[in-house]
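Colleague: Sharing a model that was predicted from the sequence below.
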Amino acid sequence: MGSKELSYSDAVKRLDEILEDIDQSRVPIDVLAERVVEAAALLKRCKSVLTETEAKVQDVLEGLEKDFGGEEAGED
């Protein structure tokens, strides 16, 4: 499964695994560069998901502001 297909949670979990392995010196030097490339791709995926989510939330909030922005809390 490519990093583009991973959910945010799965990407973070895999990134944590890679970082833990590197931190504990469990990554052989032969595959270190490969793991770093994978980690970079996972970081890009996480950033993309966060950016998309932020945009969606902002759109919803702007819509709510347009619909209800002038009303006091508790008014219908």
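Modeller: Perfect, thanks for sending it.
Colleague: only C-alpha atoms for contact and neighbour calcs from this point on.
Modeller: OK.
Colleague: Give me the most central residue, this protein.
Modeller: The centroid of the chain falls nearest to Cys46 when counting by C-alpha atoms, centre = their mean (2.6 Å).
Colleague: isn't that one right up against Asp10?
Modeller: No. Using C-alpha atoms under 8 Å, Cys46 is not in contact with Asp10, being 9.7 Å away.
Colleague: just to revisit the earlier point, distance of the residue nearest to the centre of the chain relative to Ser9?
Modeller: Cys46 sits 9 Å away from Ser9, going by C-alpha to C-alpha, to the nearest Å.
Colleague: and what of Lys56?
Modeller: Distance from Lys56 to Ser9, by C-alpha to C-alpha: 18 Å.
Colleague: next, the one to line up against it:
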Amino acid sequence: MHSIGNLATRELIAVEVAVTTQCSYCIADHAKRAVNAGASKQDVAEAIMVATALRAGGGITHGWQAMKSIAEIK
């Protein structure tokens, strides 16, 4: 079905996607599948941190916009 990467790599990518979409059931399922396919717990943790950093980008941007909008208020 998939010709790119091994199963563990694909499941780690699925963990990252699940973290960014905030699907707790998907996160747990794909994390277990990744480890069962040969990924280490450290690999899963790193995938989660990458996705978390990507997810934080929106929060930082929106927070900056909020601060910018109140900067003019005295």
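Modeller: Alright, I've got the coordinates. Everything numeric here is computed off the predicted structure, so don't read it as measured data.
Colleague: Superposed, what's their TM-score?
Modeller: The TM-score (TM-score structural alignment, normalised by the length of the second structure) is 0.50; 54 aligned residues with a C-alpha RMSD of 2.7 Å.
Colleague: Give me the neighbour count for the closest residue to the residue nearest to the centre of the first structure other than its chain neighbours.
Modeller: Closest residue to Cys46 of the first structure apart from its sequence neighbours, by C-alpha to C-alpha, 6 or more residues apart in numbering: Tyr8 at 5.7 Å. Residues lying near Tyr8 of the first structure (other C-alpha atoms under 10 Å) number 19.
Colleague: ok so, going back, can you tell me how far the residue nearest to the centre of the first structure is from Asp67 of the first structure?
Modeller: Counting by C-alpha to C-alpha, the gap from Cys46 of the first structure to Asp67 of the first structure is 32 Å.
Colleague: and Ile73 of the second structure, which of the three is it?
Modeller: coil (DSSP: H, G, I helix; E, B strand; the rest coil).
Colleague: The first structure: which residue goes with that one?
Modeller: Under the alignment (TM-score structural alignment), Ile73 of the second structure pairs with Glu71 of the first structure.
Colleague: ok, now how distant is that match from Asp59 of the first structure?
Modeller: Separation of Glu71 of the first structure from Asp59 of the first structure (C-alpha to C-alpha): 19 Å.
Colleague: Could you pull up the residues touching Ile70 of the second structure?
Modeller: Neighbouring residues of Ile70 of the second structure by C-alpha atoms under 8 Å, 6 or more residues apart in numbering: there are none.
Colleague: Next up, the contacts around Arg10 of the second structure.
Modeller: Ala34.
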